[in-house]
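*Asks:* pasting the structure only:
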């Protein structure tokens, strides 16, 4: 059964990232340092060539995608926008640390919406998964087997923490602006277990571990799933 290479890339830096502010739905552009940082990453490493490029609709992601893949058309997926921090948007931890509403919000692990926000963590995770399913169905329909997804840190951690192998907590997959991870999604494994394999970091810099990715799922297990599902029907 067919496999898909998908590269999850965090947007470049914004002024609020530099200042340590919470930004989710706030639609900020890249700052000059963010643009320079992406240029440095492109010089130091290599972003994979892909057949499709998907983005969050927020400007910082769209700008990043245009810089990394200037010749590609972009496909916007609103489900892949960042978490809505409500009244805490664009405020720093120093500004919020004495706000009892923020303390409660964090102690509750963001399960309930932030004051003035539209979603709690469960709703956010469901939205992100819905967007990923839309993306995968689009790739299947177009018969394109590689894609870049320029999105947000929270989205990347949610996908990798919820579906990725090896299994670990989402915060393990935190990444710097302009960086991310490649994944290998086998349709048989995805259909059976909603799981994919996590490979090397993006952009590629020639690290030894990036030469040997995707060895976590037993090939015999994949073959058995293929047989159970009737072979390659993609």
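*Replies:* All right, it came through fine. Just so it is clear, the model here is predicted, and its values are computed rather than measured. Numbering: from 1, shown residues only.
*Asks:* going forward, measure contacts and count neighbours with C-alpha atoms only.
*Replies:* Noted.
*Asks:* Just confirm residue 5 is within a strand.
*Replies:* Yes - applying DSSP: H, G, I helix; E, B strand; the rest coil, one finds residue 5 inside a strand.
*Asks:* Give me the neighbour count for it.
*Replies:* Using other C-alpha atoms under 10 Å, residue 5 has 18 other residues around it.
*Asks:* same deal with residue 74?
*Replies:* 20.
*Asks:* Then residue 81?
*Replies:* 25.
*Asks:* Could you check how far it is from residue 6?
*Replies:* Relative to residue 6, residue 81 is positioned 17 Å away (C-alpha to C-alpha, to the nearest Å).
*Asks:* Go through the longest helix belonging to the chain and flag the buried ones.
*Replies:* Longest helix in the chain by number of residues (criterion: DSSP state H): helix 121-142. Neighbour counts over helix 121-142 (16 or more other C-alpha atoms under 10 Å) mark 121, 124-125, 127-129, 131-132, 135-136, 139 as buried.
*Asks:* Next up, a structure to set beside the first:
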């Protein structure tokens, strides 16, 4: 990826009750909670502090409820039309398959051998009926190639990890475990990243 690639302002959706409970959401369509709505507005204010003309950016979101809510709230906080952005199905979170709705503690108790396999290789392991980070990266990589201008992407923790591995050279081992914060902006620029 050359230095001429557009800057990505990546925002993870705000908190949901399942985030709070430590449940694997994956592709379950869980809405934001009260804190998640505040985090979405905070992300909008952070973005305004970063970019002088937020109206000049492209905006794209995962079609899930929690990401659409986050996008609408952050755009409203910046004085922009809350509905004026596009959706991209490829940005949906990776699916945890049969494990969705469970906590990691429940997964380890229910399927200790499979949980151990995932711990050994988080990037390449796909849960029963689910996806691996490697599969997710293959799904989202074309989005990165399609970007023609600086873009705000509202999506999910797994998608952020895939972006970091694909664009910044973060090792797959590190990318699989990196914390992706809610309410902050992950700036991906010139093969590096920083949090604002």
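*Replies:* Nice, thanks for sending it over. Here the structure is a predicted model, which means the values were calculated and not measured.
*Asks:* and the gap between the residue most central in space within structure 2 and residue 101 of structure 2?
*Replies:* Among the residues of structure 2, the one closest to the centroid is residue 156, at 2.2 Å (C-alpha atoms, centre = their mean). Distance from residue 156 of structure 2 to residue 101 of structure 2, counting by C-alpha to C-alpha: 16 Å.
*Asks:* Quick one: map the residue nearest to the centre of structure 2 onto structure 1.
*Replies:* Counting by TM-score structural alignment, residue 156 of structure 2 corresponds to residue 152 in structure 1.
*Asks:* I figured residue 178 of structure 2 hits residue 160, correct?
*Replies:* No - applying C-alpha atoms under 8 Å, one finds residue 178 of structure 2 not in contact with residue 160, separated by 9.4 Å.
*Asks:* Which one's more surrounded, these two?
*Replies:* residue 160 (28 against 15).
*Asks:* Surely that one is in a helix?
*Replies:* Yes - secondary structure of residue 160 of structure 2 (three-state DSSP): part of a helix.
*Asks:* so which strand or helix has residue 53 of structure 1?
*Replies:* Here residue 53 of structure 1 sits within strand 52-55, counting by DSSP states H and E.
*Asks:* Which strands or helices does the next helix or strand after that strand pack on?
*Replies:* Next in sequence after strand 52-55 of structure 1, counting helices and strands by DSSP H and E, comes helix 59-68. Helix 59-68 of structure 1 sits against helix 32-44, strand 52-55, strand 146-151, with contacts defined as 3 or more C-alpha pairs under 8 Å, 6 or more residues apart in numbering; DSSP states H and E.
*Asks:* let's see 7 Å
*Replies:* strand 146-151 (3 or more C-alpha pairs under 7 Å, 6 or more residues apart in numbering; DSSP states H and E).
*Asks:* From the chain's centre, how far out is stretch 196-203 of structure 1? Work that out for me.
*Replies:* 11 Å (C-alpha atoms, centre = their mean, to the nearest Å).
*Asks:* oh, I was asking about stretch 75-93 of structure 2
*Replies:* Counting by C-alpha atoms, centre = their mean, stretch 75-93 of structure 2 is centred 13 Å from the centre of its parent chain.
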